[in-house]
Every structure is written in C-alpha cells, then in structure tokens.
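>>> Everything below, folded, please.
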Amino acid sequence: MAVRYRPARSETSGDWIELVALPENRVAMAVGSVVGCGPRARAWIGRLRGAVRNLASTGLPPDELLSRLDHLATRWGHGPDAWQGFFRGATCLYAIYDPVSRRCAVSLAGHRPPAVISPHGRVEFPDVPAGPPLGLGGGSFTTAEWEVPEGSQLVLCGHGLIQRRGRGANAGSALLRRVLSRAVARKGVVGPEETCAAVFEALRPVRPGGAVALMVARTRGLRPDQIADWDVSSEPAAVADLRAAVTRQLAHWGLDDLAFTTELILSELVNNAIRYTTGPIHLRLLCDHALTCEVFDSSTAIPHLHQASTMDEGGRGLFLVARLAERWGTRCTQAGKVIWTEQPLPQTPAAGMDARPVATTGHPSQGSRAGHYDPCPV
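The predicted model follows:
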C-alpha cells in the first residue's frame, strides 16, 4: 500500500486516513473528511481516527461500525463542550478486506465509494449505497460486499482531493477516473506507489487549505496451501480424530512446535461448540504471519472469560485458551459467530512457507500479528 498526506495549511480541517490490521489476516481501511475551522474542528480528526481504531478491533462489520461512529459523533457535537459551533460535518468510508475469501466489504457515511483498478487495468467505482454524514444521529448504513481479484488496487480518496470547487464531488470522481485510466493506458498496471503518486500529483489542490489524504492498497490473497479446514461432527468422540488431523497438518507446515498448544486450544473451543450450540461447526487454520485457529458455529451467543474459583468444576476453558494463545477473540458472522486465536510462528524462515494441505479420513481438507499503521499524524 501507499499513502499521500498533506496536512492543513490554514485554520480549516480536512481529510484523514487509517489502516488497521485485524485478526484473522483481515485488514480495515478508512478515509474521511471533516468540515469546520479552528483547532477544535481539527481535533475532530483525532477523535474520529481513535474511535475507528477502537471500534475496528471489535470486528464489527462496516455498517455497524459507522452506526456506532455516528452515535459518538452526535454525542460529541451536542455535548457539554459545545463543539458543534466549530464542526460542520464529517464523512467516512470504512472497508474490510478478507484475503481468505478475497472479498471486500464497504460502507459509506456521506462519502464517495472507492475506485477499484482490476489486475487488467480496468477502472470501476462499485455501487455502494451512501448513508448520511456522521453526526446527524439515527443514520442508516448499508454494507456492500463483492469479490476483489488478487492484485487489484483500491483507491481511497478524501473529499479534499476530489472535491472540485464549484463543480462538486461528481466532477472530482469523473476526473479521478480519467486520471487512473490515463495512468494505466500510459504505463500499464503499476504498483500502489506509482498509482498514488500519479493521482496525488494530478488532483491535489493548488491553493493550500485543509488536509488532503489518499490511500492506494493492492490486494493479495492467501494461497490454498496456507488454508486448512474441516467440518466438525457434533459427536464428542470425533474431536480425537480432529486433533490427529490438525497435528498432521501442522507437521506439513513445519510447525511441530505448536502442535501441543494447538491441540489444547482446538479441543477447548470445539468441545464448547459441541456442548453449547446446535447446527454445523467448522474449524479452519490459517498459516501466514501467525497461526490462526478459527471455530465457526451457528450460535450468536458470545462467550465470556470467567475467573473460576478453586472449587469450580468448570469455567476454565477460555482461561486456558487465553493463556496458550497470544490473543483471542470473537466475531459475529451472518450464520452465527467465530471464535479465533492467534499463535506466533516459531522463528524459522521455512515455517509455514512450503505447506501443503493434508487429506484426512473423515475430515477432508480443502487446504491456508496484527499491528497498526499510522500513516498521517493528527
């Protein structure tokens, strides 16, 4: 990915961008614009970026995240600090890319949709329903989701970059399409850095004003040999076969050192799913920068970590998982939820790199550290 950011050179606020590495190898991207003047209006950028980072860590889908962001912005605008006198509106585009499914989910709050450059150089603007700007209260937001071919580029612009004075954002979007198409026609499909430089050079305002932000991200997907998954039987006796299959898979990934802890983790998570849920259960392992273990089930009940007392006979499962994994969490899905854990890979260059999925009797395989990137200062 590549970014361009020019800070405000006047008393007006402007654009902001954010990139957050999520669990399960997913990535969240956000871009927004704040309209207002004075230090307090510019401080809104810091508030919005901080809220996006915190809400993104909960795994919320884009429409729910924008709903909560709108609620926060409404409270800030009508709170006791009376910031509404300095703030005239805010927009946001929030997107999540999943490298396993190669799908991108986007929701808009008064913002323009991203531009997508296909691996073959075609420029498109996906049809994403636009919600109201942030801070109005009671806004309804919709998530649009589509498959993004590997090697595509997502171009996220703030309003300060594409807003053409006296002509509106539509003229700016049309100009962005022409700039991208011209760059592809002249140089062919280039990398994010070249795309970012061409767009910023062509569209940045000549007169200094509010902050201007641009992000270009090129998608990649996990290889099939980095993914292994199994449908789990609802019979507790099947867990032993599942542990054996996972052990063989880890051996092919060169991760024998993680076999013992991974067996304990999946035993706790799968047994809990069998005991407390009904419907299908699915286990998936992802081997990339970390070893991710995911257990999918059809229940929407979110488990909580309890501190079991000395005499309790149960209640230590998630406590054990939390101690064995580097981190763990839950995320709601359309069919229920997923509980995930992450374990750091051993410090061996070949770990997980030449993996091949293992076919197992009764459990067919289809066979795959989050950080925060802070591209622009507040």
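
>>> can we go C-alpha only for contacts and neighbour counts from here?
Noted.

>>> From the chain's centre, how far out is the one helix or strand residue 320 maps to? Work that out for me.
Here residue 320, judged by DSSP states H and E, is contained in helix 317-324. When C-alpha coordinates are averaged (CA atoms, centre = their mean, to the nearest Å), helix 317-324 and its chain have centres 25 Å apart.

>>> run this one through as well so I can compare:
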Amino acid sequence: MSTDEGAAAHQEALWGAPAETEGAAAAVIDADGTVAGWTRGAGRLLGYAAEEVLGRPFADLLAPTGAARPRHRRGHRLEVGLRISRLAARDGAPRWLASFDPRPDARRRLASERLALLSEASTRIGTTLDVMQTGQELADFAVPRLADYVTVDLAESVSLGAEPLVRLGMDAGRVPAFRRAGVASIHEGIPESLWDRGQPVFVPPASPFTQVLTSGKSFIEPMLRKSLGTWLRCDPERTRVIRTTDMHTVMMVPIQARGVVLGIAVFVRTDNPAPFEQDDLVLAEELVDRAALSLDNAHRYTREHIAALALQRNLLPSRLSGGPALEVGSRYLPADLDHGVGGDWYDVMALPRDRVALVVGDVVGHGIQAAAAMGRLRTALRTLADMDLPPVELLTRLDRTVGRLAQEDADSPGATFAGVGATCLYVVYDPAERIIDIAGAGHLPPVVVSPDGEATVTRIPSGVPIGLGLGHFESVRIEIPDGSLIALYTDGLVEFPTEDIESGIRRLAAALARPGLPLEELCDRAVAARRTPSLSDDATLLLARTGPSGAP
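As a prediction, this is how the structure comes out:
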C-alpha cells in the first residue's frame, strides 16, 4: 500500500469515530477483529506504522497474558489502559474504536526513566576536555536510546579553539565552516553519513540547519518531507541518502552556551517507525544542553591550551648554538590537552673563553601562568649567566630572585608567581679543560655518554627547588673527552605511572648510547623510547656533543 493509499484508508476507516480520534492513540476494529484504522498517536505509542497493522488481528497487538494490555512493537508490555467502544454501524457491519490511554503511573514511570537517562548522560558525556571526543560521546549516548542516527557538527572555530559563533545573522551571506565532531548509527558502517569524523560538513543555505543556527531554536519535523519542493532541492547528495536509508523523522537542536552557538546536533529515525514528538525534542534538548556545557568548558580549555603553548613556544629559544665547542639539539613535547601546557624550558648560552652554559628547568603547574613564569625564570637566569657566575652562585642568586618576584606578586592583588618550586639543572662546559661543572636545584641528573657508547647517569647533589629560600647548592666537576654526549631532560620524558623514574632514566640512557648517530636522530630515539605516546606532563630534552667545531 502506498503512503497516499494508506492515508485514504485511515480516513475511510475512521468514519464514524469522534472528531478528535485522529490526534489520539486509537485504532478502528472491523467486525472480523482486524485493524481497519490506525492513528499517528497509536503509532507513536505502540511503535507500529499503519501499514504494519492494517488487516492484522487486533489481538496480535495485545500481550499474551490474557489481560487486555497492549504491547510495544519491540515486545515489551505497555502500562496502557485500553477502552473499546462501539462505533456507528456502516453497511450493517459493526465496528469498534479501541482507545489507548497511558495511565498516570506509566507517565510517572516514563518521566522517571527520562530523569535516569539524563543522570546517566551526565557521567557519559564530557568525560574529557577534548571537544571532538565530547561530540562523539553525545552521538554515542543518543543512539539507540533516542534516535537511530545522530550527528554532532561543531563550528570550525570551536574545534580550533578560536571564538565561537555568536549567531548567524539574518543577512549572513555565507554559512561558517562546520566540522563533524560526532556521528553514530544503529547500522554498521554508518551509511547515513556523507562525512566522517573530523571532516568539513556542508551546511545547505535556506534550510532547517541555517534556521536553527540563525534563531537559536530547535527544529522538529515528525514526518520528514522528501519532495523536491523543499530545502532538499539545494542538497541532492543529502536527499539521496535520506531516501535510500529511509529517514522519516528528524530533530535539529542548536548547541549553545553562554549565548553563543557552538554547533548543531541532528537526531534521525530510520528503522524505528515512531515519528519524533515534542517529548522527544525536550529530551534531545536536555541532552544537548548537558553536552553544550562540557563542550564550552572544553572549548575554553582548548583556547587556553593553545594560548599557553603559543606563549611558551615564543619564550623558548628559536635557534640554539653551542659555538665551536658544542653541537646541540633539542626536543620539546607539550603535555596533552587533558593536562595542559607545563613550564619546561631549556637554553644554551655562550660564555667568555669559548665556554658554553646549558640549562633545563621545569616550573610547577600547567597553563598560561606556568608558561609566563617560565619566561621570567629564563630571562632572570640569562641575566645572571651574562655575569659569568659559577653554577652554585648562579643558582643561589636565582633562588633569591624568584623569592623576591614571588613576594612582589603577593603584594599585588590577584597576581601570583608560579616560579616558586621550579627545578633547574645548570651545566657549564669548558672546552679548554674538557670539564663540565654541574649544579642542580631539585632536578634530575644528566646522562653522559662517552665516545665509545658507555652511558652514565651522573650523580649530583640534587639541591632544593628554586624560590623556597632554602637554597644550599653544590656543584660537581667532571672531566669528559671530546666526542662525549651530555643529555639534560625533564621528568616528563622519563616518568610514567607504571614504573619508577629510575627505570625511565635507564631507558633514556640506553636510547642515547649510540655515539655515531646525529643528534636529531638521537632526539627521535629518546622520544620513541618513552613507554606511552600520551603526555601528562611536558617533556624536554637538550643534547650537547663535545668536540672541535662540534664534531666528535
């Protein structure tokens, strides 16, 4: 039976029924006990489309318990009242009207189930500070609980950490770029989606999509119109997929927080014949609101992460030079998004008499404050290095400087200096004597690799971190031959939750025990030797190879 024929059959079957029947959950039963009419309300309640029940025995729709209890298409019994009344006879044949009435306790249970669903959503959506992951979590949660197919598309600015949309203007000449952050379907391979996660998404102009983005209000179309006279005429590819996958009902909900639009979530049903209704839209909006809060937090965190990373990269040296005495190389790996940029820094400074100073440090904390504190510490240390102070005296003065800066900031409302508690390792190499002079402030010891490939973790007095006012520092002088490798690093390179830090240092030393390799390749080996690709803290490595003109 075609759609038009089915609609005509409904109207004919409902002849003699009360005028309000078509909007209620009801069925017309013929004299032989088969279903002759079926309203949309009955379809929403029991899950059957009209063509699935017309002509079937009405008893097939009841639970096999002997009681007059309707059952849902999926098999579970519904707590619904059933009232059957006689209609006016037609052609002498009796007919009955079966009215389904959701009971108050069923309504309460439905409300309770939805509250439980929203409570579960709060633990399943927004588990990370990654906007793309949060978008996928929303899609995964809604399928199949609410829809058969869900997409979450975010404005390009959101995924990049830039300013989100305030809202599309009514006279907007073009639609901003969107990117697919989440997609889920009950069908394997997600045949409904034209775009994979991470890909740019086409948003058709003069469509429900732009209507939602312009108004900031949700859109629902219980019976999706698929004719060429609709907005689909501007989007033939989407039209093709809608028809081939039997999409028949749709909701679109704007993702917005603090008055700005972050994206749009689309809910579709294909296999489930029940059209979306207002209660479904309310539930979808509740889910999206919860996701929007997490997305907004993740977006703001992403922006801060990008700003802190840009600040740190601008404060770190863009080019390192060890002069004629040292060949130098480095790696800096920022912490992942969930943990934020830290305060690692490194530097190489020329000193009188062809000597070279190497430094690696680590500021406590993450974010913009840690990056800014790192910049101040690096500037202070460079100033002290220009005075050509011995390593112990330099760390002593740096400790006092940091303490003074912290006190000055403490006297300024709202200002804090994150440099207190920073660690630092300062090494001076004298090529004339082939000696390195090492002093540390709570930092990990350097690794020295001899020209024949023997790697040694150089034990030094660890000292106390900078800025605590407890500074008593000591230095160690070590003679090393030409062609030796000196490695300074931070704990992010060697510290892992699954093992002690000594094991990580030994793994680093083993990776560097290749004297014939170029420094860039050694840096790559050191990074590859880490136990996990994820970074909960910044990781820094500074390598220096001794020898005339930096050659072994």
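
>>> So after superposing, what's the score?
Here the TM-score for the pair of chains, by TM-score structural alignment, normalised by the length of the first structure, is 0.53; 218 aligned residues with a CA RMSD of 2.4 Å.

>>> sorry, back to before: could you give the angle of the helix or strand that the helix holding residue 320 of the first structure is followed by to helix 317-324?
Next in sequence after helix 317-324 of the first structure, counting helices and strands by DSSP H and E, comes strand 327-333. With axes from the mean of the first three to the mean of the last three CA atoms, to 10 degrees as the criterion, the two stretches strand 327-333 of the first structure and helix 317-324 enclose an angle of 130 degrees.

>>> Which part of the second structure matches strand 327-333 of the first structure?
Using TM-score structural alignment, none of the residues of the second structure align to strand 327-333 of the first structure.

>>> other SSEs contacting that strand?
Helices and strands in packing contact with strand 327-333 of the first structure are listed as strand 336-344; criterion 3 or more CA pairs under 8 Å, 6 or more residues apart in numbering; DSSP states H and E.

>>> Give me the buried stretch members for the strand it packs on, please.
When neighbours are counted by 16 or more other CA atoms under 10 Å, the buried residues of strand 336-344 of the first structure are found to be 337-343.

>>> and it, how far out from the chain's middle?
Between the mean C-alpha position of strand 336-344 of the first structure and that of its chain there is a distance of 15 Å (CA atoms, centre = their mean).

>>> So what touches the next helix or strand after it?
Using DSSP H and E, the helix or strand that follows strand 336-344 of the first structure in sequence is strand 372-373. Contacts made with strand 372-373 of the first structure from outside it, assessed by CA atoms under 8 Å, 6 or more residues apart in numbering, are listed as 18-21.

>>> Make TSV from these and add distance to residue 180 of the first structure, neighbour count and secondary structure to it.
Conversion of the contacts of strand 372-373 of the first structure to TSV gives the following (distance: CA to CA, whole Å; neighbours: other CA atoms under 10 Å; DSSP: H, G, I helix; E, B strand; the rest coil):
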residue	distance to residue 180 of the first structure	neighbour count	secondary structure
18	22	22	strand
19	22	25	strand
20	25	21	strand
21	27	19	strand
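
>>> Okay, buried residues for the helix holding residue 320 of the first structure please.
For helix 317-324 of the first structure, burial by neighbour count (16+ other CA under 10 Å) applies to 317-318, 321-322, 324.

>>> Was I right to think residue 266 of the first structure contacts residue 293?
Yes. Contact between residue 266 of the first structure and residue 293 holds when scored by CA atoms under 8 Å: they sit 7.5 Å apart.

>>> which of the two has more neighbours?
Per other CA atoms under 10 Å, whichever of residue 266 of the first structure and residue 293 has more neighbours is residue 293, with 25 against 22.

>>> wait, is the more buried one part of a helix?
No. Under the criterion used here (DSSP: H, G, I helix; E, B strand; the rest coil), residue 293 of the first structure is strand, not part of a helix.

>>> got the contact list for it?
266, 283-286, 340-342.

>>> out of those, which one sits closest to residue 248 of the first structure?
residue 285 (12.4 Å; CA to CA).

>>> Distance check, the closest residue to that closest one other than its chain neighbours against residue 60 of the first structure.
Counting by CA to CA, 6 or more residues apart in numbering, residue 285 of the first structure lies nearest to residue 293, which is 4.8 Å off, once chain neighbours are set aside. According to CA to CA, to the nearest Å, residue 293 of the first structure stands 19 Å off from residue 60 of the first structure.

>>> Show me where the second structure has its helices.
3-13, 40-46, 50-53, 104-124, 131-142, 156-159, 208-215, 236-244, 278-315, 368-385, 391-410, 501-512, 519-528 (DSSP state H).

>>> helices and strands around the fourth one, which ones?
The one in question is helix 104-124 of the second structure. Where contact means 3+ CA pairs under 8 Å, 6+ apart, helix 104-124 of the second structure is packed against helix 131-142, helix 278-315.

>>> returning to what we had before: tell me the one of the contacts of residue 293 of the first structure nearest residue 125 of the first structure?
Within those, distances to residue 125 of the first structure taken as CA to CA reach their minimum at residue 286, with 31.0 Å.

>>> The closest one pairs with which position in the second structure?
Across the alignment, which pairs residues by TM-score structural alignment, residue 286 of the first structure is matched by no residue of the second structure.

>>> Which helix or strand contains residue 286 of the first structure?
Residue-wise, residue 286 of the first structure maps onto strand 281-287 under DSSP H and E.

>>> other SSEs contacting that strand?
strand 227-232, helix 259-276, strand 290-297.

>>> okay, now residue 85 of the second structure: neighbour count?
12.

>>> contacting residues around it?
For residue 85 of the second structure, the contacting residues are 96-98, taking CA under 8 Å, 6+ apart as the criterion.

>>> mind giving me CSV with these and columns for distance to residue 332 of the second structure and neighbour count?
Supplementary listing: the contacts of residue 85 of the second structure in CSV, determined by distance: CA to CA, whole Å; neighbours: other CA atoms under 10 Å:
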residue, distance to residue 332 of the second structure, neighbour count
96, 78, 21
97, 75, 23
98, 73, 21
